[in-house]
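Undergrad: Have a look at this prediction, sequence included:
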Amino acid sequence: MARGLGRGLSALLNEEEGQTTGAATPPASGAREIPIELIEANPDQPRRHFAETELAELAQSIRESGVLQPILLRPSPSKPGMFEIVAGERRWRATQAAGHHAIPALVRELTDERAFEVAIIENIQREDLNAMEEAQAYQSLIGRAGYTQDKAGQVLGKSRSHVANTLRLLQLPAAVQDHVLYGRLSAGHARAILTADDQERLADQIVAKGLSVRDAEALVRARAAGPKKTSGPRKANKDADTAALEADLEDALGMGVDIVDRGGAGALTIRYDSLEQLDELCRRLTRR
């Protein structure tokens, strides 16, 4: 069932077409105008939140240039003569807002599971899902298709660690998840407070003050550390410049740092306390 998804939506559509015709064809072949009133949203759509400003901008683009890429439909499994959206709900909504009465679409015969997989890959490849929607989509895919995290990552072109770290966001309280879902908090903010004790209060404070991710990380560290402590033995026997540099790096990274200098050569050790911290360190070092 999963083959082809990791190669992208175009490859998948070629594959589906080949299964029915015996030969691969361009994915846009067979696109036709479908009346808006014959199309209904997919109840399993991974994307739950559609920003009004984005829809308005897309609607204006459609008024000026039309729909540049067909949406993907399947015959409705419960309503003869109707179609269900597999991919492209945002374009469908914007087309209605633009006042158009039909939209170019590809129609494919897809099972429920196949349609759900296609919807996830299309949204993730377009980066249309926010972090919470992405986590919910992974959870649904794993639950419905029986995939492991590693298999889900292979299918969707993501690393196992990315899938695992994204799924951890589902451990947050519902109120914090809503902040992420509606764009008030980013995935970086959510990961920063994931291991904190008072997650809801921290989230509300971050939103109210408009804190950056780095500021949020510093806030979490300060709350976890409690009152400021004096330098311990490790800092006491370092020269002032080295100790200050260690402190600056610890504040920037939110992780323990130890510098051993021997006349201009030495070692820098960074200690992490969780996989989330390791993932964040790798992201910074590779600038992703």
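TA: Thanks, I have it. A quick note: this is a predicted structure, and the numbers were derived from the prediction, not measured.

Undergrad: hey, let's count contacts and neighbours off CA atoms from now on
TA: Fine.

Undergrad: For residue 151, see how far away residue 159 is.
TA: Relative to residue 151, residue 159 is positioned 10 Å away (Cα to Cα, to the nearest Å).

Undergrad: And the helices in the protein?
TA: 9-21, 52-65, 89-97, 112-125, 131-145, 149-156, 160-167, 174-181, 187-192, 199-209, 213-225, 233-236, 240-253, 275-286 (DSSP state H).

Undergrad: To residue 268, which of those lies closest?
TA: helix 240-253 (9.3 Å; Cα to Cα).

Undergrad: Pull the residues that contact that closest one.
TA: Contacts to helix 240-253, defined as Cα atoms under 8 Å, 6 or more residues apart in numbering, come from residues 214, 218, 235, 256-259, 281.

Undergrad: mind running it again at 7 Å?
TA: Under the contact criterion Cα atoms under 7 Å, 6 or more residues apart in numbering, helix 240-253 has outside partners 218, 235, 256-259.

Undergrad: Let's have these in JSON lines, adding neighbour count.
TA: What follows is the contacts of helix 240-253, written out as JSON lines (neighbours: other Cα atoms under 10 Å):
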{"residue": "218", "neighbour count": "18"}
{"residue": "235", "neighbour count": "16"}
{"residue": "256", "neighbour count": "15"}
{"residue": "257", "neighbour count": "19"}
{"residue": "258", "neighbour count": "19"}
{"residue": "259", "neighbour count": "15"}
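
Undergrad: try this one side by side with the last:
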Amino acid sequence: MADNKKRLGKGLSALFGEAAGEPVVAQGPGAATPATSTPAPRTLPIASLQPGKFQPRRRFDEEALQALIGSIREQGVVQPLLVRPIEGGKYEIVAGERRWRAAQAIPLHEVPVVIRELDDRAALEIGLVENIQRADLTPLEEAEAYRRLIEEFGHTQEALSQAVGKSRSHIANTLRLLYLPGGVKALVEDGKLTAGHARAVLTSPDPEALATKAVNEGLSVREVERLAQSAKAPANGKGSTGAKPRPVAKIAGGAKDPDTLNLEKHLSEILGLAVDIQFDGKGGSLTIAYDNLEQLDDLTHRLQNLAISA
């Protein structure tokens, strides 16, 4: 696993081996013949390839695909597909499905490939990183990819940021999109709501209503943030804008016992956030309050690292 992480940190060229540094071209109709001959990976019939079962992309933008078709028609397939052998003499695409789809549309009969013996785990990891680094994913697809890399491969957010070339705050903010209600997720997937707007509505008591308002009225991210904050104000009171914990709310029906108050104080000092514990028979609830998105990001990061190390 350590070796896989090192390879990811080197970028996509490491996934294809040294041959990826050479220009490899499968000629399409009208494509010019290269002026110099270069060592090329082997070519395979398009019919012998099939999409990877770990492909993180759920949508292929038609406009972008048409642009790629035009490029391949003129220049050929410049970068080989990464594939792995499977049963029946077939090959599964690990990276490069869009190129395969475009080549079919031209149509080409063969495409250049680099063949690697990869297990399911490696195939999934490479497919996710390849799409993330190429910015081919929607915000929610990217968030799901990060989640799988963290949960299935044990990446921390810090290690993941180095592997895919994104900041840790970007990864933390993107992961928060997974908590959106279904209706808001649909708006993001359809391109009607940006990731910035989606993160802003997350803090609202009614994310779907605010998301719909943002789309219908063309609100900016800052306007959405202000509306989300004002919607919380009546319930939360004036509150604090700093990192110091707010006073713990009183519980109706009597004061809390000293042990509970001490535990709340201890947790608040550790987290730097207000903590509220309520008992209900044998169970109960623990509430951690935050004042801004930075505090939420920090808390999420700490909890995820704690779960990974457990």
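TA: Everything's here; your move. Not measured: the values here are computed from a predicted model.

Undergrad: Is residue 275 of the second structure part of a helix or strand, or is it coil?
TA: Assigned with DSSP: H, G, I helix; E, B strand; the rest coil, residue 275 of the second structure falls in the strand class.

Undergrad: thought it was touching residue 264?
TA: Yes. With contact defined as Cα atoms under 7 Å, residue 275 of the second structure reaches residue 264; the gap is 5.5 Å.

Undergrad: The two: which is more packed in?
TA: Counted by other Cα atoms under 10 Å, residue 275 of the second structure and residue 264 do not tie: residue 275 has more neighbours, with 24 against 19.

Undergrad: gap between that one and residue 226 of the second structure?
TA: Per Cα to Cα, residue 275 of the second structure is found 25 Å from residue 226 of the second structure.

Undergrad: same thing with residue 295 of the second structure?
TA: From residue 295 of the second structure across to residue 226 of the second structure, the span is 17 Å (Cα to Cα).

Undergrad: Residue in the first structure paired with residue 143 of the second structure?
TA: Taking TM-score structural alignment, the alignment pairs residue 143 of the second structure with residue 135 from the first structure.

Undergrad: typed the wrong thing, it's residue 224 of the second structure
TA: Match for residue 224 of the second structure (TM-score structural alignment): residue 216.

Undergrad: Is it correct that its match is in contact with residue 189?
TA: Yes. Counting by Cα under 7 Å, residue 189 is a contact partner of residue 216 of the first structure at 6.5 Å.

Undergrad: and residue 83 of the second structure, how many neighbours does it have?
TA: With other Cα under 10 Å as criterion, residue 83 of the second structure counts 26.

Undergrad: ok, the closest residue to it other than its chain neighbours - contacts?
TA: Leaving aside its sequence neighbours, residue 83 of the second structure sits nearest to residue 93 (Cα to Cα, 6 or more residues apart in numbering; 4.5 Å). Residues near residue 93 of the second structure by Cα under 7 Å, 6+ apart: 49-52, 82-84.

Undergrad: Residue 93 of the second structure matches what in the first structure?
TA: So residue 93 of the second structure corresponds to residue 85, using TM-score structural alignment.

Undergrad: measure the closest residue to residue 1 of the first structure other than its chain neighbours to residue 80 of the first structure for me?
TA: Among residues not flanking residue 1 of the first structure along the chain, residue 114 sits closest, at 7.0 Å (Cα to Cα, 6+ apart). Between residue 114 of the first structure and residue 80 of the first structure the distance is 20 Å, computed by Cα to Cα.

Undergrad: More neighbours: which of the two?
TA: Taking neighbours as other Cα under 10 Å, residue 114 of the first structure and residue 80 compare with residue 114 leading, 16 against 8.

Undergrad: Just give me the match in the second structure for the more buried one.
TA: So residue 114 of the first structure corresponds to residue 122, using TM-score structural alignment.

Undergrad: Quick one: neighbours of whichever residue in the first structure pairs up with residue 13 of the second structure, just the number.
TA: Under the alignment (TM-score structural alignment), residue 13 of the second structure pairs with residue 10 of the first structure. Residue 10 of the first structure sits with 15 neighbouring residues when counted by other Cα under 10 Å.

Undergrad: how much space between the residue nearest to residue 10 of the first structure when sequence neighbours are not counted and residue 280 of the first structure?
TA: Leaving aside its sequence neighbours, residue 10 of the first structure sits nearest to residue 27 (Cα to Cα, 6+ apart; 5.9 Å). Here the criterion is Cα to Cα. By it, residue 27 of the first structure lies 37 Å from residue 280 of the first structure.

Undergrad: same question, residue 100 of the first structure
TA: According to Cα to Cα, residue 100 of the first structure stands 45 Å off from residue 280 of the first structure.

Undergrad: what's around residue 171 of the first structure, how many residues?
TA: A count of nearby residues for residue 171 of the first structure, using other Cα under 10 Å, gives 11.

Undergrad: With residue 230 of the second structure instead?
TA: By other Cα under 10 Å, 13 other residues sit near residue 230 of the second structure.

Undergrad: Likewise for residue 240 of the first structure?
TA: For residue 240 of the first structure, the number of neighbouring residues by other Cα under 10 Å comes to 11.

Undergrad: what residue of the second structure matches up with it?
TA: So, by TM-score structural alignment, residue 240 of the first structure is left unmatched.

Undergrad: Over to residue 187 of the first structure?
TA: In the second structure, residue 187 of the first structure lands on residue 195 (TM-score structural alignment).

Undergrad: Which positions in stretch 59-75 of the first structure come out as buried?
TA: The neighbour-count check on stretch 59-75 of the first structure (16 or more other Cα atoms under 10 Å) flags 59-63, 66-67, 70-75 as buried.
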